[in-house]
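# how would this look folded up:
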Amino acid sequence: MDVTTSSDTKTSENTPKYNMRPEQAAVTQSSQKSCSPRTIQLLVEKMNNMTLGDTKTSENTPKGNKRPEQAAVTQSIQRSPWSRTIRLPGQKTNDTALSDTNTCENTPKKKESPEDQRETNVWIIGSSYIRRAKGEAKEIFGENFGLNTKVQWFGKRGMRWGGVLPCFYKELSTQSPPDILVIHAGGNDLGLFSAYELSSVIEKELMQLHTEFPSMTIAYSSINERQVWIYGNPGEINKDRETVNASIRKAVDRFDGVIIEHPHIRFFDNSIFLRNGVRFSKKGNELFLTSIRTAIQKSLQSRH
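Model prediction:
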């Protein structure tokens, strides 16, 4: 019996020590005191297997007791260094809206240039048709033709074409040039000059205005029909009128100007004229002004 105890003690001393946890060491010590060497060996092997099993389980088990779908998201985020938003299965986010909001807040607003902020100016220069039309335009369409612009009227009774440029430069001495210049003159020159002479002067001076002020839109209002002409036979004067208008129409195209036609003003329509056969009735003024207003409106749209 003493020999067996001595042998057990030696076996215990020669057995390799393991890096065991406290509970494993306690079991081993207890086993060494109460079990045979064979039993101790079996217990040690069993505990080693348990340790290895625990190690594998801890390596494969997701940290933080996460569900499989959460662990998959975590691994995906770890693999992708560009991921910035964590989206779990079933979770809705408003990333796009937030991104758009941030972009909108951080994007500097486009500053309007002084040209965009400045009010568009329109000058209308002409004979007594323009002088009388000023009040009618306000009554029919409202202030400034009812458009988003500033309209200035420069009409003079009996004005001939020779008075157009002096009127323009006089106003230019006190203010900036207009964005749009409308001219209605030349009818009082018919019969005093040939159609060729008059059209040559008009064409030359319109080109002069364009050269000096290339950003200014020039709108030529065609000479309208009348029932009575002061100088010459009405039939011959009307032919000269058509010749001048056709010539200026071609000239204006060369500098991208505007031609204002008055197709509804016909000399045989008594409702358009007053008794003198020259001045317009209320209906005539409305037709005349509608053509001018339409041309100004189109010019404003083309400038923006």
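# Could you use CA atoms for every contact and neighbour count after this?
Noted.
# for the stretch 151-300 of the chain, what spans make up the helices?
Assigned by DSSP state H, counting those that start in this stretch, the stretch 151-300 of the chain shows helices spanning 164-172, 195-212, 234-254, 282-302.
# Would you confirm that residue 183 contacts residue 217?
No. Taking contacts as C-alpha atoms under 8 Å, residue 183 lies outside contact range of residue 217: 11.1 Å.
# quick revisit: may I see the helices of the stretch 151-300 of the chain arranged in TSV, with distance to residue 6 as well?
Shown next, in TSV, are those (distance: least, C-alpha to C-alpha, whole Å):
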stretch	distance to residue 6
helix 164-172	130
helix 195-212	127
helix 234-254	127
helix 282-302	115
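# what's in contact with stretch 211-231?
The contact list for stretch 211-231, computed with C-alpha atoms under 8 Å, 6 or more residues apart in numbering, reads 177-188, 190-192, 206, 210, 234, 237-238, 241, 245, 252, 257-262, 265-268, 273, 276-278, 292, 295, 299.
# Please list only the buried members of those.
Burial by neighbour count, judged by 16 or more other C-alpha atoms under 10 Å, picks out 177-188, 190-191, 206, 210, 234, 237-238, 241, 245, 252, 257-262, 265-267, 273, 277-278, 292, 295, 299 from the contacts of stretch 211-231.
# Tell me how far the lengthiest helix in the chain lies from the chain's centre.
Secondary structure of the chain read by DSSP state H shows that its longest helix is helix 37-60. Its chain's C-alpha centre and that of helix 37-60 lie 74 Å apart, by C-alpha atoms, centre = their mean, to the nearest Å.
# Show residues contacting it.
Residues contacting helix 37-60 (C-alpha under 8 Å, 6+ apart): 8, 11-12, 24, 28, 31-32.
# For those residues, which PyMOL command selects only the ones that are buried?
Of the contacts of helix 37-60, the buried ones go into a single PyMOL selection, burial set by 16+ other C-alpha under 10 Å:
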select buried, resi 8+12+24+28+31+32
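# one more to put side by side:
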Amino acid sequence: MAEKALASTTSAQYKTPDEWKGPLRSAWIVGRSFVLRTGRWAEETKESPPFRNTIASWWGYRGLLWADIHDKLADLVAYRDPPEFLIIHLGGNDLVSVGRKNVYEEICASLSGISHTWRDTEIYFSSILPRRKWQGAISYKTVDISRRKLNRGLEKYCLVKCFRFMKHPFITLGDPDVFHKDGTQLLEQGMEYFFREISSTLATRGCK
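A predicted model of the protein is given here:
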């Protein structure tokens, strides 16, 4: 099980403008530490488009592994109702330590379990992003190949099980403005790409 690294217990929320009428829906984005930083960036920069008819809460945890996701979700629903939309961005930290096949099985089992428990929640899996560095990896290329295979497998699984698979085509290693020098965290441009992909997805799904 993962080291219990520092975890934020607060969320950054980006609220729907008053001029947008209709029922408000809730969306949780849960995952790595940069998830929370992206939410804070969205809250601080008023240039980014908001989520239509949706209040988004960003929950990011440093060093989070997939084995911890159920405990985190249980903590979140202890004092609030499950959201209409759940986006999970997690799994990259497990690739080196757990291995692709084991991660795949864990993610599939978890998504099915969450769906069974939260029957009114629409579940999205946010694809695992590339990194310039993979901590503990002997070969970067080997891990990146595993990452791509895992994403392809999960995309097929989500299609079969009626979950949503979210891609991030603009976050690439070839863009020098996307990644921090540590090779894993996103710079402001990368956070904007991440935010806009989630925003556009919820704008089309959350306004029904």
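# which residue in structure 2 lines up with residue 119 of structure 1?
Counting by TM-score structural alignment, residue 119 of structure 1 corresponds to residue 24 in structure 2.
# Does that match touch residue 51 like I think?
No. At 10.2 Å, residue 24 of structure 2 does not count as touching residue 51 under the criterion of C-alpha under 8 Å.
# Could I get the contacting residues of the counterpart of residue 199 of structure 2 in structure 1?
Here residue 199 of structure 2 is matched to residue 293 in structure 1, going by TM-score structural alignment. Counting by C-alpha under 8 Å, 6+ apart, residue 293 of structure 1 touches residue 145.
# Correct me if wrong, but residue 41 of structure 2 is in a strand.
No. Under the criterion used here (DSSP: H, G, I helix; E, B strand; the rest coil), residue 41 of structure 2 is helix, not part of a strand.
# Give the aligned equivalent of it in structure 1.
Matched across to structure 1, residue 41 of structure 2 falls on residue 136, judged by TM-score structural alignment.
# who are the neighbours in contact with the aligned residue in structure 2 for residue 182 of structure 1?
The alignment partner of residue 182 of structure 1 in structure 2, by TM-score structural alignment, is residue 87. By C-alpha under 8 Å, 6+ apart, the contact set of residue 87 of structure 2 is 27-30, 123-126.
# Distance-wise, check residue 87 of structure 2 relative to residue 137 of structure 2.
27 Å (C-alpha to C-alpha, to the nearest Å).
# any idea what residue 63 of structure 2 aligns with in structure 1?
By TM-score structural alignment, residue 63 of structure 2 lines up with residue 158.
# Now do the same contact list for that match.
127-128, 188.
# In strands, which of the contacts of stretch 211-231 of structure 1 fall?
180-184, 258-260 (DSSP state E).
# ok, the residues you listed vs residue 165 of structure 1, which is closest?
Here the nearest of those to residue 165 of structure 1, counting by C-alpha to C-alpha, is residue 183; it sits at 10.2 Å.
# For residue 168 of structure 1, see how far away that closest one is.
Taking C-alpha to C-alpha, one finds residue 183 of structure 1 at 10 Å from residue 168 of structure 1.
# so what sits against both of these two?
Common contact partners of residue 183 of structure 1 and residue 168 (C-alpha under 8 Å, 6+ apart): residue 125.
# my guess is residue 151 of structure 1 contacts residue 119, does it?
No. Using C-alpha under 8 Å, residue 151 of structure 1 is not in contact with residue 119, being 10.5 Å away.
# more neighbours, those two?
residue 151 (20 against 12; other C-alpha atoms under 10 Å).
# residues contacting that one?
Counting by C-alpha under 8 Å, 6+ apart, residue 151 of structure 1 has contacts 121-124, 144-145.
# Out of those residues, which are shared with structure 2?
Checked against structure 2 using both residues aligned by TM-score structural alignment, their matches' C-alpha atoms under 8 Å, the contacts of residue 151 of structure 1 keep these contacts: 121-124.
# Filter those residues down to just the ones in strands.
121-124.
# Could you find the counterpart of residue 98 of structure 2 in structure 1?
So, by TM-score structural alignment, residue 98 of structure 2 is matched to residue 193.
# hmm, I was thinking of residue 188 of structure 2
Aligned partner of residue 188 of structure 2 by TM-score structural alignment: residue 282.
# What of residue 118 of structure 2?
Using TM-score structural alignment, the equivalent of residue 118 of structure 2 in structure 1 is residue 213.
# Tell me if I'm right that residue 179 of structure 2 and residue 193 touch.
No. Look at residue 179 of structure 2 against residue 193 with C-alpha under 8 Å: they stay out of range, at 11.4 Å.
# buried ones in stretch 164-172 of structure 1?
So for stretch 164-172 of structure 1, counting by 16+ other C-alpha under 10 Å, buried means 164, 168.
# cool, stretch 39-52 of structure 2 as well?
39-43, 50-52.
# For residue 107 of structure 2, state which of those is nearest.
The closest of these, once distances to residue 107 of structure 2 are taken by C-alpha to C-alpha, is residue 39, at 23.6 Å.
# For that closest one, give its distance to residue 118 of structure 2.
Taking C-alpha to C-alpha, one finds residue 39 of structure 2 at 23 Å from residue 118 of structure 2.
# ditto for residue 178 of structure 2
From residue 178 of structure 2 to residue 118 of structure 2 the distance is 34 Å (C-alpha to C-alpha).
# same question, residue 74 of structure 2
11 Å.
# and what of residue 152 of structure 2?
25 Å.
# on that earlier part again, output the contacts of helix 37-60 of structure 1 as JSON lines; include the columns distance to residue 115 of structure 1 and secondary structure.
Formatted as JSON lines, those follow (distance: C-alpha to C-alpha, whole Å; DSSP: H, G, I helix; E, B strand; the rest coil):
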{"residue": "8", "distance to residue 115 of structure 1": "107", "secondary structure": "helix"}
{"residue": "11", "distance to residue 115 of structure 1": "104", "secondary structure": "helix"}
{"residue": "12", "distance to residue 115 of structure 1": "101", "secondary structure": "helix"}
{"residue": "24", "distance to residue 115 of structure 1": "89", "secondary structure": "helix"}
{"residue": "28", "distance to residue 115 of structure 1": "95", "secondary structure": "helix"}
{"residue": "31", "distance to residue 115 of structure 1": "99", "secondary structure": "helix"}
{"residue": "32", "distance to residue 115 of structure 1": "101", "secondary structure": "helix"}
